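**Student:** please find the sequence and the predicted model below.
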Amino acid sequence: MARLILVEKSRSGEGIVSKERRENNFQGIHWQIIQHSYKWRPPTDVYETENEVVVRVEIAGMNGNDFAITLDGQLLIIRGIRKDDAEKRAYQQMEINFGFFIIQVNLPCLILSEQIVAEYQEGFLKVILPKAEPQRIWIDQ
């Protein structure tokens, strides 16, 4: 089942997730960022169609509350924490990253921020960003 995720828009005030809601979604994030100062970047694909830019992140083992997605102009920022269980182990091989991650994507065009859709399904976060049409500005004479 797809899980929809709120996208925060940082400049105009429209569509901003409240600070209280953000803090509730990331309970204990400040402590965990200190604990996991090593930041990693999940595998990310960015592709463009005629009408949209799509960002697809491979990030299994999470849920919608583990992400914060922000659009700041033409910069898309995805932050999150993938938690590991606290059990101590003696690893023979360790390739799975846990902890705080951040992804920054410079978008190639203007985006219709009110129409952004984000969903998390089967270990993939998919953010669909509809392109804005360039607008001609007429000069009064």
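**Tutor:** That came through, no problem. Here the structure is a predicted model, which is why all the values come from computation and not from measurement.
**Student:** could you use CA atoms for every contact and neighbour count after this?
**Tutor:** Fine.
**Student:** quick check: chain neighbours aside, which residue is closest to Asn63?
**Tutor:** Tyr120 (7.1 Å; C-alpha to C-alpha, 6 or more residues apart in numbering).
**Student:** what's the following helix or strand after the helix or strand containing the one you found?
**Tutor:** Using DSSP states H and E, Tyr120 sits in strand 117-121. Once the chain leaves strand 117-121, the next helix or strand it forms, by DSSP H and E, is strand 124-130.
**Student:** here comes the other one, which I'd like you to weigh against the first:
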Amino acid sequence: MTMPVRRPRGGAVQDRPLGWARDPLTQFDQLLGEMSGLIESTVGGVAPAIAWTPLADVTESDDAFHVEIELPGVKSKDIDVEANGQELVVTGEIKEKERKGVLRRSTRRTGAFEYRLRLPGEVDTEKINAQMSDGVLAITVPKAEVAKPRHIEISETSESTESSG
């Protein structure tokens, strides 16, 4: 006995291949959240911390590297910035807010985060500057003196001094 096949009507949305309008990163985050909830309900207590990476921009000027990391709602006291050689590591945690009532939906990231960056040149770790403003952590990492580009002047010599020497 064969079962009837149900075919969708209309079709603007169905004409696209399956998954075309989906965001795989969002689905992956949802899957991780569901897995964490499953582990928490099974084992009890707090689920193991899975660090996520915040969004960031890295630019380079002649004398420094500039890193801007989006951390909305995070206080500067909850962020740790470390530099070791050419590696910059920003870690911290966004704490879950206490709410009254039932949370119906949440798409905000919470928990531990980590941003790692290996810079392509030598840097001066003693002069690194970090500032937090409007939910964006701006870090300036100055280049070391040896890594800075240097313009070399070319001097002219006369041919008579070269042949006599």
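**Tutor:** Done, it's in. This structure is a prediction, so every number in the text was calculated from the model and none was measured.
**Student:** in the first structure, which residue is closest to the centre?
**Tutor:** Most central in the first structure under C-alpha atoms, centre = their mean is Ile78, positioned 2.6 Å from the mean C-alpha point.
**Student:** now do the longest helix belonging to the second structure: distance to the chain's middle.
**Tutor:** When the second structure is parsed with DSSP state H, its longest helix is helix 24-43. Taking C-alpha atoms, centre = their mean, to the nearest Å, the mean C-alpha location of helix 24-43 of the second structure is offset from the chain mean by 21 Å.
**Student:** can you list contacts of that helix?
**Tutor:** Helix 24-43 of the second structure is contacted from outside by Val46, Ala47, Pro48, using C-alpha atoms under 8 Å, 6 or more residues apart in numbering.
**Student:** most neighbours out of those, which is it?
**Tutor:** When neighbours are taken as other C-alpha atoms under 10 Å, the top entry among these is Ala47 (15 neighbours).
**Student:** what about that residue, which SS state?
**Tutor:** coil (DSSP: H, G, I helix; E, B strand; the rest coil).
**Student:** show me what contacts it?
**Tutor:** Taking C-alpha under 8 Å, 6+ apart, one finds Ser36, Gly37, Ile39, Glu40 in contact with Ala47 of the second structure.
**Student:** mind giving me the ChimeraX select for the residues you listed, buried ones only?
**Tutor:** Selection of buried members from those for ChimeraX, criterion 16 or more other C-alpha atoms under 10 Å:
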select :36
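**Student:** related to what we said a few turns ago, now do the strand holding Tyr120 of the first structure against strand 124-130, angle only.
**Tutor:** Interaxial angle of strand 117-121 of the first structure relative to strand 124-130 (axes from the mean of the first three to the mean of the last three C-alpha atoms, to 10 degrees): 160 degrees.
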